[in-house]
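> 3D, please:
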Amino acid sequence: MKTPIRLEQALKKLYVAFHNNTLHPECCKQCAVGNILDNKDSWKHLSDLHGDLKLNYVGIVHQNLGRKFNGYTPLELLQIEATFLKACGYKLPLHYKNNKPQNPTNKDSLFNGLSEVVKLLCNMDNVSNIMDYTKLFEFKNKKPSYEIAEILA
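Predicted coordinates for the structure are as follows:
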């Protein structure tokens, strides 16, 4: 199965951001969506609150016009960001009074956030979760259920 281009591009950008330490949940240019959208923050105008799943007027207009940003609709972008923030340990929407992690750029926290985002992105494109390693360890009659080539295909 061929990986959809929007998924492939998003994964590459998130991978680079994670490994280059340019992923920051509280920055609209460096969060999950900010990185997917080439470190631009114009997406923040789609809702009134960072981490909110509700489109504002501008977001509704873009959604109703069928606009896509690097392949994603405004609603999909809000879902991606909310998933990332929640998995990183934030109480949504992002607000100074709401709970947040002590160290927002902790690699373990970011990894948890990205794992959930990758799962969501794969789900959006009807692709098996590329981070699901459970097939590697499935067995039947004391033998692996799958050949490694099958899993990596």
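> hey, let's count contacts and neighbours off CA atoms from now on
Will do.
> buried residues, the lengthiest helix in the chain. List them.
Using DSSP state H, we find that the single longest helix of the chain is helix 107-124. Across helix 107-124, burial judged by 16 or more other Cα atoms under 10 Å covers 109-122.
> right, and the helix or strand after that helix?
strand 139-140 (DSSP states H and E).
> what residues does that following strand touch?
Here strand 139-140 makes contact (Cα atoms under 8 Å, 6 or more residues apart in numbering) with 145-146.
> the chain: strands as residue ranges?
Per DSSP state E, the chain carries strands over the ranges 139-140, 143-144.
> now the ones you listed as TSV including distance to Phe69 and mean neighbour count?
Below are the strands of the chain laid out as TSV (distance: least, Cα to Cα, whole Å; neighbours: other Cα atoms under 10 Å):
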stretch	distance to Phe69	mean neighbour count
strand 139-140	42	10
strand 143-144	42	12
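> okay if I get these as JSON lines plus distance to Ile36?
Shown next, in JSON lines, are these (distance: least, Cα to Cα, whole Å):
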{"stretch": "strand 139-140", "distance to Ile36": "37"}
{"stretch": "strand 143-144", "distance to Ile36": "36"}
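> so which pair among the buried residues of helix 107-124 is furthest apart in space?
Spatial extent of the buried residues of helix 107-124 (Cα to Cα) is set by the pair Ser109 and Cys122 at 20.2 Å.
> and this one, so I can compare the two:
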Amino acid sequence: MEIPKRLEQALIKLYNAFHNNELNPECCTACAVGNILDNQDSWKHLTNGHGSLELSYVGRVHQNLGRTFNGYTPFELLQIEKVFLEACGFTVPLCHYNPKPKNATNKETLFNGLCAVVSHLCALDNIPNVMDYSKIFEYEKDSPVYKFDVIYL
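Sure thing, here's the model as predicted:
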């Protein structure tokens, strides 16, 4: 299966951010989109509300001109961020009176957000979710479809 370059780069950046504790849903340079865009915060001008799908004037201009940022259109970036925030337990758009998780940088919270983002990124590129492990449990006539060599230590 051929993985598009933009997806491969996004997955590498998100993987590294997660494992280096550099993923933070409340920081525009360390959130999902912030990491995909090389920890820059300029993407925040694409919308007037963090987590909103409504493009700002600047966002609409870039969208209408067909501009992309590391391969993603402004609207795709807003979708990615919304998916991430919601999967982390936030009510979007972010504002001081909306509910949010008690510990937004908890590894389990971030993992849930990351899984949702990876699924969404794969859907944007029309490829199967790279984190879908259900295939390893497929069976026919009470036997597994896929065999694995298991080494016991």
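> that older thread, how close does the longest helix of structure 1 sit to structure 2?
Following superposition, helix 107-124 of structure 1 is found to deviate from structure 2 by 0.3 Å on average (mean Cα distance after the TM-score superposition for structure 1).
> contacts only, for the residue nearest the centre of structure 2.
With distances taken as Cα atoms, centre = their mean, the residue of structure 2 nearest its centroid is Val117 (2.6 Å). In this structure, Val117 of structure 2 makes contact with 32, 80, 83-84, judged by Cα under 8 Å, 6+ apart.
> next one: Pro93 of structure 2
In this structure, Pro93 of structure 2 makes contact with 49-52, judged by Cα under 8 Å, 6+ apart.
> by neighbours, which of the residues you listed wins?
Counting by other Cα atoms under 10 Å, Gly51 has the largest number of neighbours within the contacts of Pro93 of structure 2, with 24 neighbours.
> confirm for me that that one is in contact with Leu78.
Yes. Look at Gly51 of structure 2 against Leu78 with Cα atoms under 8 Å: they come within range, at 6.8 Å.
> find residues that contact each of those two.
Residues touching both Gly51 of structure 2 and Leu78 (Cα under 8 Å, 6+ apart): there are none.
> separation between Lys143 of structure 1 and Asp132 of structure 1?
Using Cα to Cα, to the nearest Å, Lys143 of structure 1 is found at 20 Å from Asp132 of structure 1.
> also Lys40 of structure 1?
Remark: distance between Lys40 of structure 1 and Asp132 of structure 1 (Cα to Cα) = 30 Å.
> can you check Leu11 of structure 1 too?
For Leu11 of structure 1, the distance to Asp132 of structure 1 equals 15 Å [Cα to Cα].
> ditto for Leu14 of structure 1
For Leu14 of structure 1 relative to Asp132 of structure 1 (Cα to Cα), the value is 17 Å.
> more neighbours: which of the two?
Using other Cα under 10 Å as the criterion, Leu14 of structure 1 and Asp132 rank with Leu14 on top: 23 against 11.
> next one: that one from Ile36 of structure 1, what distance?
7 Å.
> now do the contacts for Asn24 of structure 2.
Applying Cα under 8 Å, 6+ apart, we find Asn24 of structure 2 in contact with 30-32, 104-105, 110.
> from Gly66 of structure 2, how far out is it?
Distance, Asn24 of structure 2 to Gly66 of structure 2, using Cα to Cα: 29 Å.
> now do Leu110 of structure 2
As judged by Cα to Cα, Leu110 of structure 2 and Gly66 of structure 2 stand 31 Å apart.
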